[in-house]
Every structure is written in structure tokens, then in C-alpha cells.
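Colleague: Below are the sequence and a predicted model; questions follow.
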Amino acid sequence: MIQTFPLALPGTLVDLHRIDLTALYSKGWGVEADDVAAAPNGEVYALYRVCRYTYGVADGEQDPAIANFGYRIITRYSADGEVLASALCSLEHAGETASAVVGGNDMTLCVLPDGPLAISACPNNTTLVAPDLSRVVATYDAKDHRPFKEYTRGDAFATSISVTPSGRLLCTVAEYGVWKYGSVITNIVGVADGALTASSKPVIKALASLDPEPARHSDVDMRAHIAYQGAPVGRANRPRPALTELVAGEDRLSGWHDSRLGRPVPLADDLFVVPLYAKTFRGGSRGQPFVFALVNDHGEMTGRLHGMHEWRDSPFTGFCFNLAADPHRGHAFHLNRYGLYAWNKAGVLRAKLDTETKTFKPLTHFTLTACSPAGDLLLVHNKQHLILRVPAPDDLTGLAAAVEEALRTYARQRTALKKQWSPVNWHWTQTSAPVHRL
């Protein structure tokens, strides 16, 4: 079923900070989506941010109507698209009480097999939240690892998590010293076969690495729950050859130095799509190499997703780096400024919906976030702050018709939502569902 539902701001938050919803984002505030995830029962969770920074306002300002602020909002939707609850995770602004959700970069969502919502961020911070968003169940905090500062080892887990059909956890792990930087950068892809709970975490078996030789590792960088060949990953003990070594001949400019690992997605229980992207240049990166590698659960690169041109189909335009996959049907998807692409399990491109055509040009305003367990594509409109659920067909040759119908339905449902919600500049405010503070 095609559905459209809003990334809603809690009315209490809008009132507390007297947010001017008519103001342009150039005035120092904004709303931006991070991720969307779906549960097997059809419920959907969205993670997004609202922040305000006014130059000249003191850090200690106590008046919430004036003070700078930042929140991550998690909203839970029913299978029918109704807002069931929201949760606020405050950032370090305006004297707010620190959130129990461990923060970090590139924050993602995942619904675990036993129900809790996992919120993960770089470097290796994972928070488990009750399905109704009422409380934090557990936190795995890697602690800060900064150059020239004493480091106290935390209790880390993963930088991102995705779930395979049988409940395996496909994870990425960040390491210190990647590309010789004095920071922690995502570098390892692995899979865990046990449950992640408040009382225990499974061992992540490392399958692939990006940088084959991260610099300056010591005992403090070894993690017992991240293993390769029966020993903790670290120093020289890691999957080799690294992915960048396997594709080294394809990047003549930088040799994949300063490349980065995207979030992998499961194409089956034992096959994963691992994206890697060459160095991003400040003056423009269109045409830079990228690879969507197929990696099995033995750590072998068995192929790749074919059919995209480095220049004509570049994900670097607009930095559209997300992949989504339906492992039940063996389909993989990618959306960027040039089209929506779909592959089968063998890596053969079965469909491209070209955004240069009038029919699919509206896709340039969406970000692909995930596939639901039922195989629906979940897209977020970047300006209208709406989630669009698109049922994907069993046969990818029917994808164009399905997406065309979804875009037409989106326009009708958006009009109905505007009458129901009365948004201000595409900012949607909800006052009926409970709002929790985590």
C-alpha cells in the first residue's frame, strides 16, 4: 500500500523554543532527516534533527525562546501511517539534560529481531530503545578517542546495524588510525549471529576491511567482540586483501586512499552489498570511482552491482550514498540525482528510472533510506519532510509502473495531509501523540 506520512515536530518543542516555522534555514535553523527503518509488523521509525543556532547568543542562555538548541527526534508510526509516539534526544545546547542516547556521526536506525530499536553512530556507539520509545534499554558507548588526549576504553558495539532475514546482524565497525588519521573511521564490515541485548552483545565476525593497515594500533584498540580468525581485530589481524586492494586498479588518482565505506545492506542471509567510495574532493567529485561490492559471509568478494557509469550515474552529485535491499526477493536499490537503480541478486541491473524524464524527475527531491521487511521502498522528501512508502513489485521490470503510480498517489496524499495538518512551510506539527525524553 502506498503511504505518505510526515516527519512531525512535537508541538511542545515548537512552543518551548518559539520556533519560527516561517523562517528560512539560512537564518540558522533547520530540520533534516537521518534515517528511516521499518519493523516486521509494518510500523515505521524515523530519525531526524531539528537545530537552531543564532550567532551572538551566549552558550549559557537560559531562555529557551532565545537559546540555541539541538534535538534528534525519533517518531514511531503505525502500519497505517499514524503517529504513535515521539522521543526527544537533546544535544549539548542550552543547558539541556544530556540524552541517554549515545550520539555520534552518521546516526542510523535498525529494528532488532526481538523488537527493540537500535540507534547506532560512529564510532561504534549503539543504544537500544524500547519499541514504544518510552525508555532506553541499554547503551554501548565506545567513549571519545581523540588525538593527544588520554583514552578510556568504553563498551563499544557497532557503527551501523542491519538485519538479515534470519536475524543475523550485518554491522560496520570503526577503527582508529584509518588512512593514518588520528581519529576513528568506519573500516570493518562484519556479521554477528547472536542477539544484541541489554545484558550481552554477540561477537562480530569481520568479513571485509577498507584500509588494510590502520596506523598506530595498540592494546587499547583491540575489541574482544570484533574477531577475525578467532582473535580480536587490530594491528595486522584483519581481513586481507582489503576491498580497496581488490579494486586498486580502478582509481588512478588516489589509489583509494581517503576512500570511505558506506553502510552495507543484506541481499540474502549470506550475501551483502558493501559500498565503497573514492576520495571526495572539495572542488567537486563527480566521476570519482565507486564500487557496490558483493561480499559473501566467508569474506569473499564474489562480484558487484553492475551497470552504473562513474560520470553519468555518479552518486557524488548531491552525495547520494545510500543503498537499500530486499533480501527476501534478492533485490538491491540505489537512488541518486540521475535515477533510481534496481539489481537482482546476481548484480545485474534490471531497471533504471531516469530522472531526466518528466515522469521520474520528482525523485531528485527524495532520499532513499531503506527497504521494509515487506519489500517497500522508504523514501524521504528532502524539502517537504514527508516519508513515501513505495511497494516494489516482485518483478523489477514492473518497477517503473509502481514508482510512477506512487508519485501520483504521493501528490494526492500530500494534498490531503496539508488539509489535515496545516503545515507551515512544509513543517508538520503534531500535538496528539505522547512525547518521551530519552
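Modeller: That came through, no problem. The structure displayed is predicted, hence computed values, not measured ones.
Colleague: Every contact and neighbour count from this point should use C-alpha atoms.
Modeller: Noted.
Colleague: my hunch is that residue 408 is in a helix, does that hold up?
Modeller: Yes - Residue 408 forms part of a helix when assessed by DSSP: H, G, I helix; E, B strand; the rest coil.
Colleague: That one: how many residues sit nearby?
Modeller: Counted by other C-alpha atoms under 10 Å, the residues lying close to residue 408 total 11.
Colleague: and if you look at the one 4 residues further on?
Modeller: As a burial measure, residue 412 scores 12 neighbours (other C-alpha under 10 Å).
Colleague: got another, please set it beside the one above:
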Amino acid sequence: MTDLTPILTEFWDHPNSWTLETYEDKQGYQALRKALAMPAADLVQMTKDSGLRGRGGAGFPTGMKWGFLPPPDGGPRYLVVNADESEPGTCKDIPLMMAAPQFLIEGVAITSYAIGCNHAFIYLRGEVVHVYRRLLRAVEEAYAAGYLGKDILGTGFDLDVTVHAGAGAYICGEETALLDSLEGRRGQPRLKPPFPAVAGLYARPTVVNNVESIASIPPILSRGADWFADMGTEKSQGFGIFSLSGHVTRPGQYEAPLGITLRELVDMAGGIREGHRLKFWTPGGSSTPIFTDAHWDVPLDFESVAAAGSMLGTRALQIFDETVSVVRAVSRWTDFYAHESCGKCTPCREGTFWLKQIMTRLEHGQGTQEDIDKLVDICDNILGRSFCALGDGATSPITSAVQYFREEFGAGTSQPWWELFPPEKSVLFPVRAKETVSA
């Protein structure tokens, strides 16, 4: 069995894990001192050598993204941390910011120095007020200790950090929609090119990275790029936080090298809840194609998961046993994407609306066989044709669920899901009154 690698999660169980005092006791900010004594270009190269890939879903090489910035022209450039964690099932960045926010703050300082940024932003999902307050306090402590502000540690490097709370829109997890929201406009994706590295926040060169990506920088700098690259697989290097939720005995955050399998993680989590078996699961949140019990041993790295027909995404492993209706679960996700579509492009705006109508009919046993084919056809017309990845994400659970559980969708044409999955057996999706459901 692959061992866990508690690095970002090492002292989450400390009574005061979120304080600067605890972080400094764990060698915190030693990496920043080291970074400020190095040429900025060496930090960018170190990140490339480590093999760190974006931990926000797409898995793009972090150092390469930094390297896309144009040469300095005397104007400002920005770092924006995407902390708008909104993917159903994803719950790694919020506990990281709650338990150990100084990892992120130090990572922001190092990254800003590496790319020549003097003002960084952390864009946080607005509903998580408790996390917002904790981040504000962490930034305040870092300013007071001289790790942020003017002339940091006497090196002449200046950095201000602004923590910005969004208004709670899933679309703002898309980097260009996030930038529009940060500028005070409605959060909608921008046409690319130009990409943020060339014209991002306030039309200036901008790096947008996920929380976990930036928080991983201090450990990499402290222990070396080779240390990080030795973990994981050849093309998916390093460690990551895997979020297990649903029908496992001990759900939670499991930090392990990339390439670990679901079987190994579930064993660590005490197995599927007693008396039940795995039916289906998501490898990277609800916007990734689902897997079944045939995928127990797929290595959870970017390449292996893609080869098996899905995406590693945010490593949000939602586990469902045989008491759950696939049709009902996918219908709930479809409701979410229809609600969160920003409406900017026709394929997503109209497509998610019709997907929701058809999924609701099938869920209630009021569909037809033609509805199943129509679902797939609508998905084909959304995939690759929407303005951003929200449209693609809305189709993934549907097309994969039809692929693996078409007979269950077929049963939805004549029989409500609650008759296939009696309410007394289902704990994840409790049943409302039949009169309400069928109204």
C-alpha cells in the first residue's frame, strides 16, 4: 500500500494549527528567506524542474505558466490565487486555508517574488465567511511579522496581499471570469486569446494559480525539486490532497503521492460502509466522467485517469454504493450546472436547461427511450462548443452515466427511481414525499 505523505496536512490536528506561531515552529517562512536570496529566474526553473502541475483541475505545469509572462516592461504584474472552490464534492482548499493558511501566504510571497509581482490577490468563495476571516487574520499576522508589506525581511522586495470575497458564483472558478469579478464586473469568461499571462487583471500580465498549487511551493523550495519529483509518477509528480466523501467509513482528506489507487485510499478510509459495495464514483468532482467498480485500481494520476476515460480534476472522490440511483445523482448535478451557467454562450445556456428537463423526467419515471438518445445528442452539441469548461463539465457525468448504466436510465422511462431504490435503503439522497416529487 502506498503511504500517505502528510506535508500540507502535517499539523492540521495541532490545537492552533492556523496561527503564525505554530507555522514558524514547523519551519515556516524559512523557504521565503531562502527564496529572497535567490535570483527570481532560478525559482521559476525550480518549479519547472519539480514537475508541479496545477492542482485546480486542469493539471497544467505551474512553472511553465509562470514562464509565459512577457519580459518586464516597467508596469505592474499580478498573482491571483483561485480560492473559489465550488466544484460539488471538492473540499481540499477550504480545509487547507482553515487549518494552515500560512502555507498559502508564504507560497504567495515566494511566487510573487519569482514572477515580479508586488500586489497579489486571493479570490475566495464568499459563502465561506469563516475561512475569509481566518485568511484575513493570517495576512494580518504575516504583515506584522514582516513577511508582507514594504522591504520584506530587509531585502527591498515589497508585496501587498488582498483577500477578496466573491459573491458565490461557480463560474468565477474559471480564471477569466474570476478576473472580471475581481475587477468589479459580472463574472463571465473572457474570449481567449489574449490569455491572462499577457492581459489578465487590469489588462496586465497575470498568473492565476490554485490554492494547493501555491501552498506546495514552500515545501518544494525547502526540500528541493528532486524531493518533490521523486514522488508520484513519471509525468504526474508530487503529492496531492485526495478528498474522500460519500459512502466510506472515514471520509476526509488523504494526502498521498499521485498514482495511488482508489482501492488503497478506501482501505485507508476503512472501506465502503459496512454491508454495501461500491457502485460508482467520481475521480475529480462532479464535472468529471464517473467511474464504476471496474476502476478500483486505476492509478490516480493525470495520464492514467485520462486513459481510462475521465479526468483527475480536483481529486474529489465521491463514493456511491448500490443504494444510490445514478439517474438521481446525475440529475442533482445537472440541476447545479443549469443553475450556475452564466448564460453568456448559447450551447451552455440552452443546453443545460434542456438537460435538466430531460433528467428530471427520467428521474421521475416519466421519460421515453428517445429521451436517452436526446440527452446524448444535446451533450454532443455542448461539448467543445461552449465558451468555457462549464458546458463540458455539465455533459461529463451524463454521457459517462449513460455509458455505464444505460439500463438504469431506461428504467426511468417507466418506473420512478424511488421504486428502484427504496427510501429505507438510501441515506445519501433521502426521499421527499411522492406527491411532492411527482407534482
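Modeller: Done, it's in. Everything numeric here is computed off the predicted structure, so don't read it as measured data.
Colleague: Can you give me the TM-score here?
Modeller: Remark: TM-score between the superposed chains equals 0.26 [TM-score structural alignment, normalised by the length of the first structure]; 196 aligned residues with a C-alpha RMSD of 7.3 Å.
Colleague: Apart from its chain neighbours, what residue comes closest to residue 3 of the first structure?
Modeller: residue 389 (5.1 Å; C-alpha to C-alpha, 6 or more residues apart in numbering).
Colleague: Cross-check the contact I'm expecting between that neighbour and residue 36.
Modeller: No - taking C-alpha atoms under 8 Å as the definition, residue 389 of the first structure is not a contact partner of residue 36, at 10.7 Å.
Colleague: intersection of neighbour lists for the two?
Modeller: Residues touching both residue 389 of the first structure and residue 36 (C-alpha atoms under 8 Å, 6 or more residues apart in numbering) are residue 378.
Colleague: Give me the distance between the two termini of stretch 211-222 of the second structure.
Modeller: Using C-alpha to C-alpha, to the nearest Å, the end-to-end distance of stretch 211-222 of the second structure comes out at 18 Å.
Colleague: Please apply the same query to stretch 275-290 of the first structure.
Modeller: 7 Å.
Colleague: list the contacts for residue 351 of the second structure?
Modeller: Contacts of residue 351 of the second structure (C-alpha under 8 Å, 6+ apart): 378-379, 381-382.
Colleague: 6 Å instead, please
Modeller: The contact partners of residue 351 of the second structure, by C-alpha atoms under 6 Å, 6 or more residues apart in numbering, come to none.
Colleague: Regarding residue 64 of the second structure, which helix or strand does it belong to?
Modeller: Taking DSSP states H and E as the criterion, residue 64 of the second structure maps to helix 62-67.
Colleague: ok, residue 363 of the second structure to residue 208 of the second structure distance?
Modeller: Look at residue 363 of the second structure and residue 208 of the second structure: by C-alpha to C-alpha, they are 39 Å apart.
Colleague: Likewise for residue 120 of the second structure?
Modeller: For residue 120 of the second structure, the distance to residue 208 of the second structure equals 10 Å [C-alpha to C-alpha].
Colleague: Next, show the common contact partners of the two.
Modeller: The contact sets of residue 120 of the second structure and residue 208 overlap at residue 80 (C-alpha under 6 Å, 6+ apart).
Colleague: Those two: which is more packed in?
Modeller: residue 208 (26 against 22).
Colleague: Setting the sequence-adjacent residues aside, check what's closest to that one.
Modeller: Per C-alpha to C-alpha, 6+ apart, closest to residue 208 of the second structure is residue 80, 4.8 Å.
Colleague: is it true that the one you found lies in a helix?
Modeller: No - per three-state DSSP, residue 80 of the second structure lies outside any helix segment and is strand.
Colleague: Sketch out the strands for the second structure, chain order is fine.
Modeller: 78-83, 119-124, 160-165, 206-210, 239-246, 252-257, 278-282, 291-292, 316-321 (DSSP state E).
Colleague: Now render the ones you listed as a markdown table, adding distance to residue 111 of the second structure.
Modeller: Below are these laid out as a markdown table (distance: least, C-alpha to C-alpha, whole Å):
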| stretch | distance to residue 111 of the second structure |
| --- | --- |
| strand 78-83 | 8 |
| strand 119-124 | 9 |
| strand 160-165 | 12 |
| strand 206-210 | 9 |
| strand 239-246 | 19 |
| strand 252-257 | 23 |
| strand 278-282 | 32 |
| strand 291-292 | 36 |
| strand 316-321 | 26 |
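Colleague: follow-up on the earlier one: tell me if I'm right that the residue nearest to residue 208 of the second structure and residue 121 touch.
Modeller: Yes - with contact defined as C-alpha atoms under 6 Å, residue 80 of the second structure counts as touching residue 121 (4.8 Å).
Colleague: In terms of neighbours, single out the busier of those two.
Modeller: residue 80 (27 against 20).
Colleague: Who are the packing partners of the helix or strand hosting residue 85 of the first structure?
Modeller: Using DSSP H and E, residue 85 of the first structure sits within strand 83-90. Judged by 3 or more C-alpha pairs under 6 Å, 6 or more residues apart in numbering; DSSP states H and E, the packing partners of strand 83-90 of the first structure are strand 69-77, strand 435-437.
Colleague: Downstream of that strand, the next helix or strand is which one?
Modeller: strand 105-111.
Colleague: and that following strand, which residues are buried?
Modeller: 107-111 (16 or more other C-alpha atoms under 10 Å).
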